[in-house]
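[1] take a look and give me a structure for this.
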Amino acid sequence: MDGDADIAATAALFADPARVRVLVALGDGRALAASVLAAEAGLSAQGTSSHLAKLLSAGLVTAERSGRHRFYRLAGAAPELLETLARFSPPRPVRSLREGTRAEALRTARTCYDHVAGRLGVTLTAALVSHGALITVDGDPTTARRPGDRISAQLPDHPYALGPSAATVFGALGVDLAAASSARRPLLRFCLDWSEQRHHLAGALGAALTHRLLDAGWLRHRAEAHRAVRLTDAGSAALGEILGI
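    Next comes the predicted model:
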């Protein structure tokens, strides 16, 4: 017979700042080689391998071999767990302009696994609602947190559905709604954004929208080392024209 969940064992994995940097480096959904993770986390190859072994054993990451290299990716509920811990964790002291800029960049726009989060993510979602691409079905027309929503977590149940203008709006954005609808994962999922505490679009549709923004050059990663993204001039103009943001 199994006893109670060993929460302390899992929590201990997040108690090491270096190991957390490895997890954060994987937080945008990329599959990265150990050498790349070492560079992003500022660790030695030996230290990175040790951390990855513990994360693999705990089921927080998976590994896939391609040629001579193994590529690591977040697994299971690890993305949700990272976002939740970020919400409940105090900000680290900013010791330089570079660190301050990075922290603000993450709050402005970042990837939450494979979809856009931060101020940009919640603004996009609100604009989709206001333009009828999405509708709420619970009587609250906003994207605000609902009673019972878990902070910084994907919502098990959400109050949204496709709206009457979904095909028109997503078509104008260049998103193939039919292809997204045929994906194995749910079309519509939503997260409660940890930095904004409003809903942002996730699921197959959120991933398709994010891929489109990146492919069109409307959104770009700020640096290889973290999840922050930026809206380009072309993206700002396009989203302004299509969604009024």
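
[2] for the rest of this, base every contact and every neighbour count on C-alpha atoms.
    Will do.

[3] setting the sequence-adjacent residues aside, check what's closest to the spatially most central residue of the chain.
    For the chain, the residue whose C-alpha lies nearest the mean C-alpha position (Cα atoms, centre = their mean) is residue 112; its distance is 0.5 Å. With sequence-adjacent residues excluded and distances taken as Cα to Cα, 6 or more residues apart in numbering, residue 112 is closest to residue 28, at 5.8 Å.

[4] list the contacts of residue 188.
    By Cα atoms under 8 Å, 6 or more residues apart in numbering, the contact set of residue 188 is 160-161, 201-206.

[5] repeat for residue 87
    By Cα under 8 Å, 6+ apart, the residues touching residue 87 are 151-152, 194-195.

[6] and residue 166, how far from residue 210?
    Computed with Cα to Cα, to the nearest Å, the distance linking residue 166 and residue 210 is 16 Å.

[7] and those two? Which one has more around it.
    residue 210 (22 against 19; other Cα atoms under 10 Å).

[8] wait, is the more buried one part of a strand?
    No: note on residue 210: no strand contains this position according to DSSP: H, G, I helix; E, B strand; the rest coil, which reports helix.

[9] how many neighbours does the nearest residue to residue 158 once chain neighbours are set aside have?
    In this structure, residue 158 finds its nearest non-sequential neighbour in residue 190, 6.8 Å apart by Cα to Cα, 6+ apart. Taking other Cα under 10 Å as the neighbour definition, residue 190 ends up with a count of 22.

[10] so residue 190 makes contact with residue 199?
    Yes: under the contact definition of Cα atoms under 8 Å, residue 190 touches residue 199, with a separation of 6.1 Å.

[11] circling back to that earlier point, of the contacts of residue 188, which belong to strands?
    160-161, 201-202 (DSSP state E).

[12] can you lay out the residues you listed as a markdown table showing distance to residue 41 and neighbour count?
    What follows is those, written out as a markdown table (distance: Cα to Cα, whole Å; neighbours: other Cα atoms under 10 Å):
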| residue | distance to residue 41 | neighbour count |
| --- | --- | --- |
| 160 | 37 | 18 |
| 161 | 39 | 16 |
| 201 | 28 | 28 |
| 202 | 26 | 27 |
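
[13] now the strands for the chain?
    Ranges of strands in the chain, per DSSP E, are 32-33, 61-66, 69-74, 110-112, 115-117, 134-136, 160-162, 189-192, 199-202, 219-221, 229-231.

[14] could those go into JSON lines alongside distance to residue 172?
    Supplementary listing: the strands of the chain in JSON lines, determined by distance: least, Cα to Cα, whole Å:
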{"stretch": "strand 32-33", "distance to residue 172": "33"}
{"stretch": "strand 61-66", "distance to residue 172": "36"}
{"stretch": "strand 69-74", "distance to residue 172": "32"}
{"stretch": "strand 110-112", "distance to residue 172": "22"}
{"stretch": "strand 115-117", "distance to residue 172": "18"}
{"stretch": "strand 134-136", "distance to residue 172": "14"}
{"stretch": "strand 160-162", "distance to residue 172": "15"}
{"stretch": "strand 189-192", "distance to residue 172": "21"}
{"stretch": "strand 199-202", "distance to residue 172": "17"}
{"stretch": "strand 219-221", "distance to residue 172": "16"}
{"stretch": "strand 229-231", "distance to residue 172": "18"}
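
[15] to compare with the earlier structure, here is another sequence to fold:
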Amino acid sequence: MTDQGEADLSVIGAALSDRGRCRMLMALDDGRALPASMLAAEAGVSAATASAHLKHLRAAGLLEVVASGRYRYYRLAGDEVGRLLEQLARLSPAQPIRSLREGTRAHAMRLARCCYDHVAGRLGVALTDALRDRGHLVEEPGLDVPRPRGRFPDDATYLLTPGGREALTAIGVAVPEAVGVRCCTDWTEQRHHVAGPLGRALLDTLVDRGWVRRTPRSRALRPTDDGRAALREHFGVPWPPPVGVRRLPA
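    I've put the predicted structure just below:
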């Protein structure tokens, strides 16, 4: 056995240094597996360039291949890659909007989107606020997370109360056995949304019950008419979700 040195961040940095590769990664940040042709279109590059990009991303450990017959699909190599992308998105400047189409897409993404395997955007934080306000989620006792002024801590753990478990189970959410709930900071809203196993179960329920629909070529989520009624009935969340920064206790 040989000793290993410090982590080589340059491998990940080099993989993320190309805008086309970054676009491919962000297109996969809803947990889907997509073919190379769709990722090439997302990145705006040729098939040959896309193949080189995908090889680079796989070598860096950011992507994995899923085979289905003679077809090959690509997806993120685990939820840690999704979390990395969200953290980097929070630190990165926004790209300029140059067309009505880009503006429409950006607005839809901010309203509601998939963040790897859970709900993000204004809808994600509104659902999390509703669970907190109703006492279904409470901060874990003894949790000591620094709170920068005016912002939530980056990642934090909450506890799901018995009442919260009962309420979510009643609407069909397959609530995990663990009472700890991970919340991460939404990169567009700078506020918490529920992540982890409970976030995954909540998204699955919204999709399975037909309350939200995935969009074919975007991570955006769109509520159905039944979904808008259900969001208001079960969570008190209107559509579009409210805008505003939650005030933290002093």
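
[16] before we move on, the earlier item: contacting residues around the residue nearest to the centre of the first structure?
    Contacts for residue 112 of the first structure (Cα under 8 Å, 6+ apart) come out as 27-29, 79, 83, 227.

[17] same question, residue 37 of the second structure
    Contact partners of residue 37 of the second structure, counting by Cα under 8 Å, 6+ apart, are residue 47.

[18] coming back round to it: give the equivalent position in the second structure for the residue nearest to residue 158 of the first structure.
    Superposed on the second structure with TM-score structural alignment, residue 190 of the first structure falls opposite residue 183.

[19] relative to residue 38 of the second structure, how far out is that match?
    31 Å.

[20] repeat for residue 78 of the second structure
    Using Cα to Cα, residue 78 of the second structure is found at 20 Å from residue 38 of the second structure.

[21] count of neighbours near the aligned partner of residue 134 of the first structure in the second structure?
    If you follow residue 134 of the first structure across to the second structure using TM-score structural alignment, you land on residue 137. Other residues near residue 137 of the second structure number 25, with proximity taken as other Cα under 10 Å.

[22] tell me how many other residues crowd the nearest residue to residue 137 of the second structure once chain neighbours are set aside.
    Across the structure, with Cα to Cα, 6+ apart as the measure, the residue nearest residue 137 of the second structure apart from its sequence neighbours is residue 160 (4.8 Å). When counting by other Cα under 10 Å, one arrives at 24 neighbours for residue 160 of the second structure.

[23] contacting residues for residue 160 of the second structure?
    For residue 160 of the second structure, the contact set (Cα under 8 Å, 6+ apart) comprises 136-138, 179-181.

[24] what ranges does the second structure have for its helices?
    In the second structure, the segments counted as helices under DSSP state H are 9-15, 19-27, 36-43, 47-59, 79-91, 100-111, 121-133, 162-170, 196-208, 225-235.

[25] would you turn those into JSON lines with distance to residue 65 of the second structure?
    Listed next are the helices of the second structure as JSON lines, based on distance: least, Cα to Cα, whole Å:
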{"stretch": "helix 9-15", "distance to residue 65 of the second structure": "17"}
{"stretch": "helix 19-27", "distance to residue 65 of the second structure": "13"}
{"stretch": "helix 36-43", "distance to residue 65 of the second structure": "10"}
{"stretch": "helix 47-59", "distance to residue 65 of the second structure": "8"}
{"stretch": "helix 79-91", "distance to residue 65 of the second structure": "15"}
{"stretch": "helix 100-111", "distance to residue 65 of the second structure": "26"}
{"stretch": "helix 121-133", "distance to residue 65 of the second structure": "28"}
{"stretch": "helix 162-170", "distance to residue 65 of the second structure": "34"}
{"stretch": "helix 196-208", "distance to residue 65 of the second structure": "22"}
{"stretch": "helix 225-235", "distance to residue 65 of the second structure": "34"}
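
[26] and the ones you listed: which comes nearest residue 67 of the second structure?
    Among the helices of the second structure, the nearest to residue 67 of the second structure by Cα to Cα is helix 36-43 (12.2 Å).

[27] residues in the first structure aligned with that closest one?
    Residues 34-41 of the first structure are where helix 36-43 of the second structure aligns, taking TM-score structural alignment as the criterion.

[28] residue 17 of the second structure pairs with which position in the first structure?
    Match for residue 17 of the second structure (TM-score structural alignment): residue 15.

[29] burial measure for that match, as a count.
    Residues within reach of residue 15 of the first structure, counting by other Cα under 10 Å, total 10.

[30] what's next to stretch 25-32 of the first structure, contact-wise?
    Everything outside stretch 25-32 of the first structure that qualifies as a contact, by Cα under 8 Å, 6+ apart, is 37, 40-41, 71-74, 79, 82, 111-114, 225-227.

[31] now stretch 124-132 of the first structure, how far from the centre of its chain.
    The gap between the average C-alpha position of stretch 124-132 of the first structure and the chain average comes to 19 Å, counting by Cα atoms, centre = their mean, to the nearest Å.

[32] which positions in it come out as buried?
    By neighbour count, and taking 16 or more other Cα atoms under 10 Å as the criterion, the buried residues in stretch 124-132 of the first structure are 124-132.

[33] nearest to residue 241 of the first structure among the contacts of residue 112 of the first structure?
    Using Cα to Cα, residue 227 is the member of the contacts of residue 112 of the first structure that sits closest to residue 241 of the first structure, with 26.2 Å.

[34] thinking again about what came up before, tell me the spacing between the residue nearest to residue 112 of the first structure and residue 176 of the first structure.
    Summarising the geometry, the distance separating residue 28 of the first structure from residue 176 of the first structure, computed by Cα to Cα, is 22 Å.

[35] with neighbour numbers in mind, choose between the two.
    Neighbour tally, residue 28 of the first structure and residue 176, criterion other Cα under 10 Å: the higher count belongs to residue 28, 21 against 16.
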